[in-house]
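J.: Here's a sequence, model it:
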Amino acid sequence: MAQDHPFYSPSTHGFVRVGAATPVVATADPAANARAHVELMRRGAEAGVQLLVFPELSLSAYAVDDLLMQDALLAEVERRIGELAEVADELDLVAVFGAPVRQGDALFNCGVVVGPGGVLGVVPKTYLPNYREYYEKRWFAPAAARSDDTVTLNGETVDFAPGLVFEAVDRAGFVFSAEICEDFWAPQPPSTRAALAGARILCNLSASNIVIGKAEERELLCASQSSRILSAYVFAASGWGESTTDLAWDGQAMIHELGAKLAAGERFALEPHLTIADVDVGRIGLERLRNGTFADCARAEGEAATVIPFELGGDDRTDDLIRPLDRFPFVPHDAARLDQDCYEAFNIQVQGLMRRLTATNGERIVIGVSGGLDSTQALLVTCRAFDRLGLPRSNILGFTLPGYATSDGTKSNAWALMNALGVTGGEIDIRPAADQMLRDIGHAYAMGEPVHDITFENVQAGLRTDYLFRLANQHKAFVLGTGDLSELALGWATYGVGDHMSHYNVNGGVAKTLIRHLIRWVAEREPEGGAAEVLRAILATEISPELVPADAEGRIQSTEGTVGPYALNDFFLFYISRFGMRPSKVAFLAHQAWKDAATGAWPSNTPDIEKAAYDLATIRHWLRKFLVRFFQTAQFKRSALPNGPKVVTGGSLSPRGDWRAPSDASAQVWLDELDANLPES
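T.: Next up is the predicted model:
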């Protein structure tokens, strides 16, 4: 495959490479500062940066006080603005830098936007701080005091207003705006109005001085603003070289997207540097599309903005993404975040089950325990729920229901788990009943032929469910479901039986990859009765429905051999159901995440499949199967799901929740989009 195919370019898939520049400041020396800007702009262009943000008043320096009133300084700043505009035009790069700009007899603290074509526009600061150490009103006029919506720089007249929106006409979604330092701290930042007007990337040119605790405050503001207004936020603060007459500067630089931090630069650095990340403006657009509150607010509170179009020029980069990209979107790689997610997921499941028990005055539960991942997680949740409600674990009735292909390993694990957890265990061999049913329907297996078709499999699955529901009637209990989110997405569930139907299902909102980590999380807490050892044994067991006997070479029925690796399927599910991304973009992201084998610290019992590498052909193969299953063949099963708690964002396939779809749709439009935009194998 040709690596220069458009598929391999981040720009093809709606990514904009942004940078926060941290120059070494030369106090009151625009010529030296311009040279520093040019150096960082060239470095940015070499790294593929398309939008580069500098600190506040970066061309003059911020802490120059009454020197801002010197004509010589202001004239030199204006000359250097022209120089930087020429460099940006040469590099096909958009840069936003800080400069004092005169309009008539007033001076404004501005963000100057330069790019292809020269100076694109100038954004004056809206809110001027004049408290504590700040005295900006001594030198500057606020944006509202401007006499016109244009300003003349080096003989050229350009737009001059707060809230200007800049749009790349040749890059869908590359729409940005800028605000300056204190604007960010205002109750209604200008960036909010810019976002409502269509800007997806918000830039902050800051000269915020550093005091203890302020870095955390800035990060909180960046994260919250990007989350609340569904945007990316690029923050660049002044650093080394600014005057420390009475203040200090740390050069904090950050890039956030939809509340998540994509990149952060070194603070207190002595050398100029760039903080770079790829922002997914396509994802931002999709999030705004599905968020009715954003649209309502834009209609109610939005204001018309001046949109300045520009043409960025060709971009044939085919390098790797520069942004965090989890292989497991439902399972963060950060250990602290994973611990928090597991704590929340487990307790959401527990609370949901507790409420159902109290609502039905239930005191007993019947659950099928197979020795596999899903039933193990459901049983752990049930034990915790019973403990918190003060009910005896003996009221948890666990049954193992061995069939034709049940292995000694899974059955022994099921019994060991039930014994370790102190629940009431039972065993019913379903083979005699299955033999009878197969005889009754005249199946070939009953005549002695080795026919292991779907009927052979579902006779066993259906009988297990029949037994569980009748046992629930007998013991005045209700049946707890065990099927997980990944199985529901793939339709890997027999309609109307235990992995699909129950009185309540605690796992329906939990992806298979997260189930695995939840069991690890419990095992690490050493539950009483020696359950931890059993849990680790279950984690090490290959996923299989165990409905068909092993073949002549001893190979067991493999779930992932049929539907594909759950690691990939969960990746597909997250980006398609959560954001509605095009299949070709999902394939691009999967290739970025999985093209190399995982390295680093992984738990000793992590299956090799979670550390594997997948080439694009393999990703395409399983993604095509996923698309058919998800959009075309499995929805009728999801339309009849029992109740169960939603656990992860965008992770409910309940017909009463996040995902509502027709049961008779076609997957063709998604298959066609994938095939049309991937390189040929």
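
J.: okay, CA-based contacts and neighbour counts for the rest of this
T.: Fine.

J.: I'd say Ile543 and Glu560 touch.
T.: Yes: counting by CA atoms under 8 Å, Ile543 touches Glu560, with 7.2 Å between them.

J.: So what touches the biggest helix by length in the chain?
T.: For the chain, the longest helix by residue count, based on DSSP state H, is helix 335-359. Residues outside helix 335-359 that contact it (CA atoms under 8 Å, 6 or more residues apart in numbering): 331-332, 362-363, 381-382, 384-386, 389, 504, 506-507, 510, 517-518, 521, 644-645, 647-648.

J.: does the residue most central in space within the chain sit in a helix or strand, and which one?
T.: For the chain, the residue nearest the mean C-alpha position is Pro329 (6.3 Å; CA atoms, centre = their mean). Using DSSP states H and E, Pro329 falls within no helix or strand.

J.: show me what contacts it?
T.: Here Pro329 is in contact with 570-571, 574 (CA under 8 Å, 6+ apart).

J.: Return the closest of those with respect to Gly371.
T.: Proximity of the contacts of Pro329 to Gly371 (CA to CA) peaks at Asp570, which lies at 22.0 Å.

J.: That closest one belongs to a strand, doesn't it?
T.: No: the assignment for Asp570 (DSSP: H, G, I helix; E, B strand; the rest coil) gives helix, which keeps it out of a strand.

J.: what about it, neighbour count?
T.: 26 (other CA atoms under 10 Å).

J.: Ok, Leu164 next?
T.: Residues near Leu164, counting by other CA under 10 Å: 26.

J.: How many neighbouring residues does the closest residue in space to it that isn't next to it in sequence have?
T.: Nearest residue to Leu164, sequence neighbours excluded (CA to CA, 6 or more residues apart in numbering): Thr306, at 5.4 Å. By other CA under 10 Å, 17 other residues sit near Thr306.

J.: Equivalent analysis for Gly509, please.
T.: 26.

J.: what's near enough to touch it?
T.: With contacts defined as CA under 8 Å, 6+ apart, the neighbours of Gly509 are 484-485, 644-648, 651-653.

J.: Let me know the closest of those to Ala215.
T.: Closest to Ala215, out of all of these and judged by CA to CA, is Val648, at 29.8 Å.

J.: what about that closest one, which helix or strand?
T.: Here Val648 sits in a region with no helix or strand, counting by DSSP H and E.

J.: quick one: it and Asn507 touch, right?
T.: No: using CA under 8 Å, Val648 is not in contact with Asn507, being 11.2 Å away.

J.: Please identify which of the two sits among more neighbours.
T.: Neighbours per residue, other CA under 10 Å: of Val648 and Asn507, the larger number sits with Asn507, 29 against 17.

J.: now the other sequence, so there's something to compare against:
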Amino acid sequence: MDNHGFIKVAASVPFCRIGDVRHNITEIISLITKAHKDNANIIVFPELSVTGYSCGDLFFSKTLQLAALRGLEEILSSTKDFDIVSIVGLPIYDGVRLYNCATVLHKGEILGIVPKTHIPTQSEYNQSRWFCSGNNKSGNNIEICSTQVPFNSNIVFDCKQVKFSIEICEDIFANVPLSAIHAQNGAEIIFNLASITSDVAGFDNIRTAVKHISFASSCGYVFVSAGVGESSADTLFSGLCCAAENGAILMEKNEYSFESNIFYTEIDLQQIESNRKKQIAFNNVIISNQPYHIVKTDLQIKNTNILSRKIKQFPFVPENPDIKNAQMKRIYEAVSFALAKRLRHCGINVPVLGVSGGLDSTLALLFTVHAADILKFNRSNIIGVTMPGFGTTESSFGNAKQLMELLGVTAREINIIPSCKQHFKDIGHDINDADVTFENAQARERTQILMDIANSENGMVIGTGDLSELALGWSTFAGDAISMYAVNSGIPKTLVRCLVEWIGKNELNPDGEKLTSSILKAPVSPELLPLDENNTIKQKTEDIIGDYALHDFFMYYFIRFGFTPEKIFFLAVNAFEGKYQPKYIKNCLKLFILRFFANQFKRSCMPDGPNIGIVSLSPRTGWLMPSDTHSKLWLEDL
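T.: Next comes the predicted model:
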């Protein structure tokens, strides 16, 4: 198994002794050795980690400067056989000025040196007393350890499979951060060597900046700050480490420790590549006219079987309760207002929809009721139609009737069994043959009823199908796939559940919450096949096509990032370890691919509906694909 586009990086905080270069070098070498054994590809240390950040006027000491260079040579010698890139901080004198620098090392060689650009002058960060800005250097190369090496802030280190650049501490807070220019010149990961004092506001500011930069520049960002080994005369350093990718925090540690620490995560280079291809703002930015230096080396990215970073099982659903609550509220309002806008535009105040007592129709009805409240027309204008058929259970039928009564909408009941029997007789279909014709005839009969009621009442048919069903083609062409406005078409099944639960708890009375809870417990089913001998559901959707948790996971990574099926399988195995066996995951993924390609024709004529997330299958603005595309290439990838 290959690395699947992941590169393992290490953020390391050695327990330093101020001015004790020998001790610090020993710690650094030990941590590089550990990272190498743990299959990390790049390790980064804090700002001025060789000498310690708090040396003060001792930075002027030739003794300290020479000791730092000897220490650098020792690191080179001790790690020359390691295929790992190490980034360490130390003071460097170029014969004219003293600079706060990051040195990039690989296999016993110095690849380049990056001087700090923005030198702070305030409070405890008065570095301008000792160091000059990299903007003031006199050349683009420097002789160090008897070798001429690149010496510049504008360097992209090209390791064949990954490109990265460096900024140092305050560079992150510049109004035009170096990281943005680095990214525009090809850097996929930015490493920041820092020394930040321990205060809550500082941590929050760093976290916000790291998230923002990684999002705006579609990159990975790894930040590492000095630890408690630094001076505590006036401040304390906590060893803050933080890593983000495309706006998502992957790893954050803010631990006080008298021990050296190392923290790992993996950066997904393929996700970065995918974002950059699609992000218009990133691609249209005018790159700075500053000349950039490309430094190449041959780093072999190690294979990755198990990830240290967490892969979310439910990528459409926020894990943080506060964020989740706020998002449910926004979606509830957005979809309801979208429907209200369409009704208002058409001059219609009679929404018509089928109410089965299942999840999707429940959510659609809840949106419709809120839209009616927004437009201030009576809820009784809403016509909810329950249409029991051959597979309808007492439970779902009862839930549908209770829901309509609780919400105050006009309820109609039309049994479709007589009309379907007549239809089967007309077309010569054996009623005992419960095949696809048997199923689809019921779905089309229900759609016909809704359309005709809408015509007779000057109403609008509200579609109930969700995004997951669109992806899988789990709908009937010219049946439930058709409506006049599809409110759930941008909402995946895993999010449908969350919304129904949230609305039940936050927008309904206790009886409504109890009813939605009952609906949530029922198995997902179209209820098109006859019940078994115990009058229970025989047709359970997830028993047929696999769990929606998996299909939503597949859809997210397939549509959002264009990942290969092999990589999606790898991610799913990591995300659902202990819940699903790899064989089951692979079978579900194959089915997803087959159904996704085979059912594009249904999506090509799907009705209008609001998109509320980053994945859309609308043939107009979301997903453009010919209906006769072959799936062979994607299936072979598995």
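
J.: still on that earlier bit, so which of the contacts of Gly509 of the first structure comes closest to Pro23 of the first structure?
T.: The closest of the contacts of Gly509 of the first structure, once distances to Pro23 of the first structure are taken by CA to CA, is Val648, at 40.8 Å.

J.: Map that closest one onto the second structure.
T.: Under the alignment (TM-score structural alignment), Val648 of the first structure maps onto Gly613 of the second structure.

J.: How about its match, nearest residue that isn't a chain neighbour?
T.: Nearest residue to Gly613 of the second structure, sequence neighbours excluded (CA to CA, 6+ apart): Gly490, at 7.0 Å.

J.: The one you found: what secondary structure?
T.: Here Gly490 of the second structure is coil, with the state taken from three-state DSSP.

J.: hang on, the earlier thing: cross the contacts of helix 335-359 of the first structure against helices and list the overlap.
T.: 381-382, 384-386, 389, 517-518, 521.

J.: What count of nearby residues applies to Glu319 of the second structure?
T.: Neighbour count of Glu319 of the second structure, defined by other CA under 10 Å: 12.

J.: Tell me the residue in the first structure aligned with it.
T.: Aligned partner of Glu319 of the second structure by TM-score structural alignment: His333.

J.: What residues does that match make contact with?
T.: Asp326.

J.: Can you lay out the contacts of Gly509 of the first structure as TSV showing distance to Arg555 of the first structure?
T.: Output for those, formatted as TSV (distance: CA to CA, whole Å):
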residue	distance to Arg555 of the first structure
Asp484	25
Leu485	27
Gly644	35
Pro645	36
Lys646	36
Val647	35
Val648	35
Gly651	33
Ser652	34
Leu653	33
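
J.: ok, of those, which one's closest to Tyr233 of the first structure?
T.: Of all the contacts of Gly509 of the first structure, Val648 has the smallest distance to Tyr233 of the first structure: 24.5 Å, by CA to CA.

J.: Distance of that closest one relative to Asp658 of the first structure?
T.: 11 Å (CA to CA, to the nearest Å).

J.: what does Leu338 of the first structure give?
T.: 23 Å.

J.: So for the two, which residue has more residues nearby?
T.: With neighbours defined as other CA under 10 Å, Leu338 of the first structure and Asp658 compare such that Leu338 has more, 18 against 15.

J.: what's the spacing between that one and Trp185 of the first structure?
T.: Counting by CA to CA, the gap from Leu338 of the first structure to Trp185 of the first structure is 32 Å.

J.: do Leu40 of the first structure as well
T.: Going from Leu40 of the first structure to Trp185 of the first structure by CA to CA gives 28 Å.

J.: swap in Asn473 of the first structure?
T.: 61 Å.

J.: before we move on, what about Lys625 of the first structure?
T.: Going from Lys625 of the first structure to Trp185 of the first structure by CA to CA gives 49 Å.

J.: mind checking which helix or strand Ile585 of the second structure is in?
T.: Ile585 of the second structure belongs to helix 582-598, assigned by DSSP H and E.

J.: which helices and strands does that helix pack with?
T.: Applying 3 or more CA pairs under 8 Å, 6 or more residues apart in numbering; DSSP states H and E, we find helix 582-598 of the second structure packed against helix 467-472, helix 548-560, helix 565-575, helix 632-636.

J.: Buried residues of stretch 19-38 of the first structure, list them for me.
T.: Residues 19-28, 30-38 are the ones in stretch 19-38 of the first structure that count as buried (16 or more other CA atoms under 10 Å).

J.: That stretch aligns to what range in the second structure?
T.: Across the second structure, the stretch matching stretch 19-38 of the first structure (TM-score structural alignment) is residues 10-29.

J.: wait, doesn't Phe140 of the first structure sit right on Ala106?
T.: Yes: with contact defined as CA under 8 Å, Phe140 of the first structure reaches Ala106; the gap is 7.2 Å.

J.: follow-up on the earlier one: how much space is there between whichever residue in the first structure pairs up with the residue nearest to Gly613 of the second structure and Phe478 of the first structure?
T.: Matched to the first structure by TM-score structural alignment, Gly490 of the second structure sits across from Gly509. Distance of Gly509 of the first structure to Phe478 of the first structure, given as CA to CA: 20 Å.

J.: hang on, the earlier thing: just give me the mean distance for whatever helix or strand comes next after the longest helix of the first structure relative to the second structure.
T.: Downstream of helix 335-359 of the first structure, the first helix or strand assigned by DSSP H and E is strand 365-368. Following superposition, strand 365-368 of the first structure is found to deviate from the second structure by 0.6 Å on average (mean CA distance after the TM-score superposition for the first structure).

J.: Not counting strand 365-368 of the first structure itself, show me its contacts.
T.: Residues external to strand 365-368 of the first structure that are found in contact with it (CA under 8 Å, 6+ apart): 375, 379, 395-401, 464, 468, 471-472, 477-481.
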